[in-house]
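# A predicted structure for the sequence below; I have some questions about it.
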Amino acid sequence: MEVSASVRDHFIHLVKDIFPNLTTDDPLYSVLALGSILFVAALIYIVARLIVRPQIANWVYKSNNKWDNALQKHGFFRRLMHLFPALFIYITTPVLIDNEAVMHGMVIKSAQLYMLYSGLLALYAMLSTVEDVYNASALSRRAPITGFIQVTKLAFAIITILLSISLIVDRSPLLIVSGLTAIAAVLLLIFRDTILGFVAGIQIAANRMFNTGDWIAMPKYEVDGEILEIGLTNVKVQNWDKTISTLPTYSLTTEAVKNWRGMQESGGRRIKRAIYIDVHSIKLCDNDMLERFSKIRYINDYIDKKKNELRAYHRDYSIDESDLLNSRRLTNIGTFRAYLEAYLRKHPDVNQELTLMVRQLPPNELGLPLEIYCFSAQKEWVKYEKVQADIFDHVMAMLDLFDLRAYQRDGHLSLLAHREHSAYGNSNESRSTQKDDQEKSESNQKSNDE
């Protein structure tokens, strides 16, 4: 109080030196006092902005900590500088301006509101810093906190608005909150997506359902790409065509979503594709075919083993190998299936620890599906597609060596059949014409003889 009185006396003495007849009750005094306060507050802000803030920035960049760099990035120190002039105005206004003056309450409330919102912005910067530090840690792979950070920001924003209203109307914040219960239904309608997003965020974090960087697919929304951000109300997904889709957060818990994280964390990416074998090309293997197959490195042991098994079977049951009705023989499709499995077992880009098989699916009007089911060790999209293409390039090229054909619905077959039919019809017609001509010639010859 003594300091305040001394400052006030010195200011009044300074003003009377300039305006001898001016009193503290004169409105001009309040204007001069307010102008002086604002002038000094502006000087404080300029000094803080031009001297203090650069010095703080130098300390931040010289330190090895990451959190202070994040504070600087999000403007925490810049926003904090606004508190000093507002605090100066709030402290010096009661000293220089009487409580009964009209502008006293207005200046005090303005300073309080300015400090309140400056503090809110500084708090936002702190929360953003916490989010950045968390996202840079290993914990971010387990659960995102962007939604919770946004909920916290929203909560502080609501508190700030309530405090601002209470300052303006000079009422207790509790009284204002009690009055909001009357419009609770309206607030629930307004903040419907926010509430649903908050609940969904809790479910996502608690169950570790999704995280930033996960590859998800939602056919309903034509979404297929990586999650960029999981917010309070929206989720941003960058599709593989580089477009960005925005979804409601609660849709991740209420709609069907395929998360490819399991594939990315596993040892391989699945290859599951079938080729259709023309059933007319499937046949029993003769000795020449077996001799040719035994020269293939991957299945020479398989051929020798099967020959010994069949020889033992025929000997045990006294069956002549030349007896086609009762003897057992290998098929080209079965041998080809064994070859493909052996080929995949030796492939360097196929994970041998996961499921690997070559199986037949039920035949249909397109032929006999022969499916390759394995896992590529290369999980990156481009490399995965290359591995898959190389495998099936080899499969298609090897069909002819096993006397097999892939089924292909050729549109030109009907045209060829039509041409063959036309050629056959023309040939019959020509033969019929020749026969008629011959009969006429014989008839004329007979008439001439008579």
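Thanks, I have it.
# Only C-alpha atoms from now on, for both contacts and neighbour counts.
Fine.
# quick one, strands of the stretch 301-450 of the chain?
Remark: strands assigned in the stretch 301-450 of the chain by DSSP state E, counting those that start in this stretch are 357-360, 368-376.
# for the first one, packing partners?
So the one you mean is strand 357-360. Where contact means 3 or more CA pairs under 8 Å, 6 or more residues apart in numbering; DSSP states H and E, strand 357-360 is packed against helix 332-345, strand 368-376.
# that older thread, for the strands of the stretch 301-450 of the chain, state which one has the densest average packing.
Greatest average neighbour count among the strands of the stretch 301-450 of the chain goes to strand 368-376 (a mean of 22), per mean count of other CA atoms under 10 Å.
# Now do Asn369 against Leu344, distance only.
Quick fix: residue 369 is Pro, not Asn. 18 Å (CA to CA, to the nearest Å).
# next up, a second structure to put side by side with the first:
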Amino acid sequence: MDLQELFCLVNDFLIARDYTENTAMYISLIVNCIAVGIIAFLIDYVIRRLLIALAHRIAPKTKNNFDDFLIKNKLPQNLAHVIPILFIEQVSPFLFVDFPDFQHGFLIAIDIFLVILVIRVIRSILNSLRDFLKTLNAFKDKPIDSYIQVFMIFVWMVGIILSFSILTGKSIIAFVTTLGALSAVILLIFRDTILGFVASIQVAVNDMVRIGDWITMEKYGADGDVVEINLATVKVQNFDKTITTIPTYALISDSFKNWRGMNDSGGRRIKRAIIIKAQSIHYLSIEEIEELKKIQLISEYVTNRQEDISTFNTTHAADKSLLINGRNLTNIGVFRKYVESYLENHPAINKDMTIMSRQLAQTPKGIPLEIYAFSQDKVWKNYEYIMGDIFDHLLAAVPYFNLEIYELNMDTSKS
């Protein structure tokens, strides 16, 4: 006995129970729909359990974890839903044999639902591909989300076109032609999406930003690591753990600083100045020079420089009754050399990169003596510790050269 005979028997039974023919048809329709729904649910349940069990048995035996992501993104469940829908579509002519108008609408709804199910299957595959590629070293820092979103937008557009074609009964070509006339409106609606897509391609091709890069973008208040790049936005986790969202196309339209070059190099730059009070700068006397020779890092330098200067002054008959005559050592010059020697001997400083102690232009506050070097350790916490350790020592060393550090006097009390 096939399904059509079964539906007819139900209808004949209801007529035999003294129901009118119309009433019997409606009750028969309801009963048959319930029966088909129960059968479809059981088919869905059985197939879903079978597919999930089969997937869990096969997945551990494969070499890669792509199938694990297929399970995680519910591909077996989505595939299982397709078969019951096809079953309902096949039996619908028998269900609605007495209701042709209703059958037509029902089949349209079933076809649209099938389109949605296919889209869900494709989405599961694309999401699995995205998750799988993110596990590969070659794609970890690439904007995979952007490309997956573009594919999904294309899939949804095709799905919407198919759905409208099914709903209206018009051909796909006619529908696409209509969309062509509305292209200006479509471009306006999807402006950010299109800009984001173009920006994502340019960012990837030009290798401007990768996931994990530290970027600074003052316009958007971003200063931290890039954690996600998708079609519309770039998410940056700032160092205070807040999240800043930047439009993807802003990466090619606005300026920003990417610190990847620092991370890829051999060190992180230290660039900070000590401000020396101008009044404390003077020529060194013989007594002061002899005292500075006791400092091991510059003992040889001071000795050699003193000999060179003495030879020059003797040759040129300089009158040393005044220190200004001839050549002389200054306390700030010797201190500058000490700073440079200290940096060159510091174990945390990269010796292959620039090491310099330079005097900057005079300011109303004094003479800035800038330290320019690169720490070997680029981790923020360790970098700050190294820089603090260097300046702790240098600030404590300043008085040994009879120099003073500028400090703003905030005492406003009257004498």
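Ah, there it is. Since we're looking at a predicted model, the values are computed, not measured.
# Could you point out which of the strands of the stretch 301-450 of structure 1 sits nearest Ile227 of structure 1?
strand 368-376 (23.9 Å; CA to CA).
# Give me the mean distance between the closest one and structure 2.
Strand 368-376 of structure 1, aligned to structure 2 and superposed, deviates on average by 0.7 Å (mean CA distance after the TM-score superposition for structure 1).
# For that strand, name the packing helices and strands.
strand 269-277, strand 357-360, helix 381-398.
# between it and helix 381-398, what angle do the directions make?
Counting by axes from the mean of the first three to the mean of the last three CA atoms, to 10 degrees, strand 368-376 of structure 1 lies at 140 degrees to helix 381-398.
# tell me the angle strand 368-376 of structure 1 makes with helix 332-345.
10 degrees.
# Relative to the whole chain's centre, how far out is strand 368-376 of structure 1?
On the basis of CA atoms, centre = their mean, to the nearest Å, strand 368-376 of structure 1 sits 28 Å off its chain's mean C-alpha point.
# can you check stretch 243-254 of structure 1 too?
The answer for stretch 243-254 of structure 1 is 10 Å, by CA atoms, centre = their mean.
# how long is that stretch end to end?
23 Å.
# Next, the buried residues of that stretch.
The neighbour-count check on stretch 243-254 of structure 1 (16 or more other CA atoms under 10 Å) flags Ile244, Ser245, Leu247, Pro248, Thr249, Tyr250, Ser251, Leu252, Thr253 as buried.
# Surely the fourth one touches Val237?
No: no contact is recorded between Pro248 of structure 1 and Val237 when judged using CA atoms under 8 Å, the distance being 11.1 Å.
# and the residue nearest the centre of structure 1, what element?
By CA atoms, centre = their mean, structure 1 has its centre lying nearest to Glu226, at 1.6 Å. Taking DSSP states H and E as the definition, Glu226 of structure 1 sits inside strand 223-230.
# Comparing the helix or strand that comes right after that strand with structure 2, how large is the average distance?
Counting by DSSP H and E, the next helix or strand C-terminal to strand 223-230 of structure 1 is strand 234-239. Mean deviation of strand 234-239 of structure 1 relative to structure 2 after superposition (mean CA distance after the TM-score superposition for structure 1): 1.6 Å.
# Tell me how far strand 234-239 of structure 1 lies from the chain's centre.
7 Å.
# Contacts for it, please.
With contact meaning CA atoms under 8 Å, 6 or more residues apart in numbering, strand 234-239 of structure 1 is reached by 197, 223-230, 244-249.
# 7 Å - rerun?
Residues outside strand 234-239 of structure 1 that contact it (CA atoms under 7 Å, 6 or more residues apart in numbering): 223-230, 244-249.
# Could I get the full set of strands for the stretch 101-250 of structure 1?
Under DSSP E, counting those that start in this stretch, the stretch 101-250 of structure 1 gives strands at 215-218, 223-230, 234-239, 244-248.
# Nearest to Ala70 of structure 1, out of those strands?
strand 223-230 (18.4 Å).
# now that closest one and strand 234-239, what's the angle there?
Using the same axes, to 10 degrees: strand 223-230 of structure 1 against strand 234-239 is 140 degrees.
# post-alignment, strand 223-230 of structure 1 versus structure 2, mean distance?
Per aligned residue, strand 223-230 of structure 1 averages 1.4 Å (mean CA distance after the TM-score superposition for structure 1).
# Relative to the whole chain's centre, how far out is the lengthiest helix in structure 2?
Under DSSP state H, the helix in structure 2 containing the largest number of residues is helix 21-58. The chain centre lies 45 Å from the centre of helix 21-58 of structure 2; the measure is CA atoms, centre = their mean.
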